[in-house]
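Asker: Show me how the following folds:
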Amino acid sequence: MMKRNIVIVLMVTGLFWSCQNDDDQSPQPPEFGIAGETLNTMSTYEQTVFNGGSNGDINVYNPMDKTLLLQSFKNGKDDSEGFWTIRINGVDIENQKLPYALTGVEGTITWVDESVKNLQAQCAAPDVLCFYSGVGVDEVKITIDSVDDSVITGKFEGKLYHITVNPSVIRDTDDMVEIVKGAFTIKFQTK
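Answerer: You can find the predicted model right below:
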């Protein structure tokens, strides 16, 4: 009888502990994608383009000019609802000592979300393009942590400024979003 009570207590304790931990765990991020906390909300967009996309450049590393355009979409299909873009310029990711912090114009981050239309009235017009963007010159910090088996991982943070395009480009330095806890894991191809 004593053994049976101990087994029941252990099972109940294990079940209680398991349920207690479920409440504290954050949702599991996708295997491949880009995520960052902005406007007090975590924006996690899963990578769905593995073959270069319609223009052949998305998530494709070009070793000749050392560029890589990392991109993931909010709806998993296209850029209509939002996307993350991390552009890496002039960095030989295949032969770089890691971790490597991108400097100057080696890295830019762009974030678009349909909620931007609510932040700026002019962005609701169909012929106006709006997004937030930051360059690695005192605005964003991008670090490549690993490049292994055609998968690049890293982290980012910084300030992205509102850009409006129609027909000229306007960079609003009074409208900025702060990005924290940014991370990326993207599978890429090499040209």
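
Asker: Only C-alpha atoms from now on, for both contacts and neighbour counts.
Answerer: Noted.

Asker: Please enumerate the strands of the chain.
Answerer: Ranges of strands within the chain are 33-38, 41-46, 60-62, 67-73, 82-89, 100-101, 107-113, 129-135, 140-148, 151-165, 169-187, 189-190, based on DSSP state E.

Asker: Deepest in the core, which of those strands is it.
Answerer: strand 67-73 (a mean of 24; mean count of other C-alpha atoms under 10 Å).

Asker: Outside of that strand itself, list whatever touches it.
Answerer: Strand 67-73 is contacted from outside by 33-34, 45-49, 57-62, 79, 81-91, 186, using C-alpha atoms under 8 Å, 6 or more residues apart in numbering.

Asker: sorry, back to before: quick one: which of the strands of the chain is nearest residue 13?
Answerer: Set against residue 13 and scored by C-alpha to C-alpha, the strands of the chain come closest in strand 41-46, at 32.9 Å.

Asker: So which elements touch the closest one?
Answerer: strand 33-38, strand 67-73 (3 or more C-alpha pairs under 8 Å, 6 or more residues apart in numbering; DSSP states H and E).

Asker: Please tell me how far the longest one is from the chain's geometric centre.
Answerer: When distances are taken as C-alpha atoms, centre = their mean, to the nearest Å, strand 67-73 is centred 9 Å away from the chain's centroid.

Asker: Okay, angle between that strand and strand 33-38 too, please.
Answerer: Using axes from the mean of the first three to the mean of the last three C-alpha atoms, to 10 degrees, the inter-axis angle of strand 67-73 relative to strand 33-38 is 70 degrees.

Asker: Run the angle between strand 67-73 and strand 151-165 for me.
Answerer: 80 degrees.

Asker: longest single helix anywhere in this structure?
Answerer: For the chain, the helix with the greatest residue count under DSSP state H is helix 2-24.

Asker: What sits closest to residue 58 if chain neighbours are left out?
Answerer: residue 52 (4.5 Å; C-alpha to C-alpha, 6 or more residues apart in numbering).

Asker: Here is a second sequence; please produce its structure as well for comparison:
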Amino acid sequence: MKYSITIVLILIFMSCASEDEPEATDRGTYISGTVDSKVENYQQLNFENVNTSNTFFSKSKETWLQAYENKEETSTGGHWRIRIHDLNILKASLPYSDWSTTSASIAWDNNLTDKDNRCGGIDAGCEFIGSTEKGLKLIIKSVTDNYIEGEFSGRFYLTGVGFSRFRDEDTYVNVSGGNFRIKFSLDDN
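Answerer: Modelled structure (predicted):
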């Protein structure tokens, strides 16, 4: 009986100890955030012959970053898109979070917008967009060897893009724990 109890106690102790150990994962390059309690973790994709895919444009000081939910078909599933304006990310003092003279926006879409009549039709669409001008918290933590990393959180409002331009202050998602690590190319043109 003592032998059985000892084995059970050892097994319980071992199972508790293994739960405390962190699981090692390599997340690679991604943009991720918790959208209304659901983690939306999308991977970086680069498209051949497309100069807007994960690029820092040094002359205009624009940075365009993106990640997609579905690597096989980018027109379905969702995406994250980060746009940083008027900031030379290679020379910025890091961590960077003072958006008083620069701006940035982050868009998220996972086809929730398809349910809104304003978002359908030719050359119309919608995304949930957060902006540093409207309270988005964005911190660029590091820019090293053509990798940019940062964190973000805030309220993202349903926004019409294409020909149907609008911003619906009553339709939004809350994003927390956002972070990204994207490899970018440099465009000197």
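
Asker: overall similarity of the pair, as a TM-score.
Answerer: In this superposition the chains share a TM-score of 0.81, using TM-score structural alignment, normalised by the length of the second structure; 182 aligned residues with a C-alpha RMSD of 3.0 Å.

Asker: So which of the helices and strands packed on strand 41-46 of the first structure is nearest residue 119 of the first structure?
Answerer: strand 33-38 (13.3 Å).

Asker: Report the separation between the most centrally placed residue in the first structure and residue 181 of the first structure.
Answerer: For the first structure, residue 34 is the residue whose C-alpha lies nearest the centre (C-alpha atoms, centre = their mean; 2.4 Å). For residue 34 of the first structure, the distance to residue 181 of the first structure equals 11 Å [C-alpha to C-alpha, to the nearest Å].

Asker: one step back: got the contact list for the residue nearest to the centre of the first structure?
Answerer: Residues near residue 34 of the first structure by C-alpha under 8 Å, 6+ apart: 44-47, 71-72, 84, 182-186.

Asker: Kindly report the same for residue 53 of the second structure.
Answerer: 45-47, 64-66.

Asker: Then residue 169 of the first structure?
Answerer: With the criterion set at C-alpha under 8 Å, 6+ apart, residue 169 of the first structure makes contact with residue 163.

Asker: Residue in the second structure paired with it?
Answerer: Matched to the second structure by TM-score structural alignment, residue 169 of the first structure sits across from residue 165.

Asker: cool, and residue 68 of the first structure?
Answerer: Residue 68 of the first structure maps onto residue 63 in the second structure, with residues paired by TM-score structural alignment.

Asker: Could you measure from the residue nearest to its match when sequence neighbours are not counted over to residue 17 of the second structure?
Answerer: Leaving aside its chain neighbours, residue 63 of the second structure sits nearest to residue 56 (4.4 Å; criterion: C-alpha to C-alpha, 6+ apart). Residue 56 of the second structure is 45 Å from residue 17 of the second structure, where distance means C-alpha to C-alpha.

Asker: same thing with residue 95 of the second structure?
Answerer: 36 Å.

Asker: Between those two, which is the more surrounded one?
Answerer: residue 95 (13 against 10; other C-alpha atoms under 10 Å).

Asker: Can you find the partner of the more buried one in the first structure?
Answerer: In the first structure, residue 95 of the second structure lands on residue 99 (TM-score structural alignment).

Asker: Then residue 111 of the second structure?
Answerer: Aligning on TM-score structural alignment places residue 111 of the second structure opposite residue 114 in the first structure.

Asker: doesn't residue 79 make contact with its match?
Answerer: No. Taking contacts as C-alpha atoms under 8 Å, residue 114 of the first structure lies outside contact range of residue 79: 9.8 Å.

Asker: OK, contacts around the residue nearest to residue 106 of the first structure when sequence neighbours are not counted?
Answerer: Excluding its sequence neighbours, the residue lying closest to residue 106 of the first structure (C-alpha to C-alpha, 6+ apart) is residue 89, at 4.6 Å. Counting by C-alpha under 8 Å, 6+ apart, residue 89 of the first structure touches 65-68, 105-107.

Asker: Kindly indicate which of these lies nearest residue 145 of the first structure.
Answerer: residue 107 (14.2 Å).

Asker: List the contacts of that closest one.
Answerer: Applying C-alpha under 8 Å, 6+ apart, the residues contacting residue 107 of the first structure are 86-89, 135-136, 142.

Asker: Could you do residue 32 of the second structure as well?
Answerer: Residue 32 of the second structure sits in contact with 39-42, 80, 177-180, where contact means C-alpha under 8 Å, 6+ apart.

Asker: same check, this time on residue 185 of the first structure
Answerer: Residue 185 of the first structure neighbours (C-alpha under 8 Å, 6+ apart): 31-34, 151-154.

Asker: That one matches what in the second structure?
Answerer: Using TM-score structural alignment, residue 185 of the first structure sits opposite residue 181 in the second structure.
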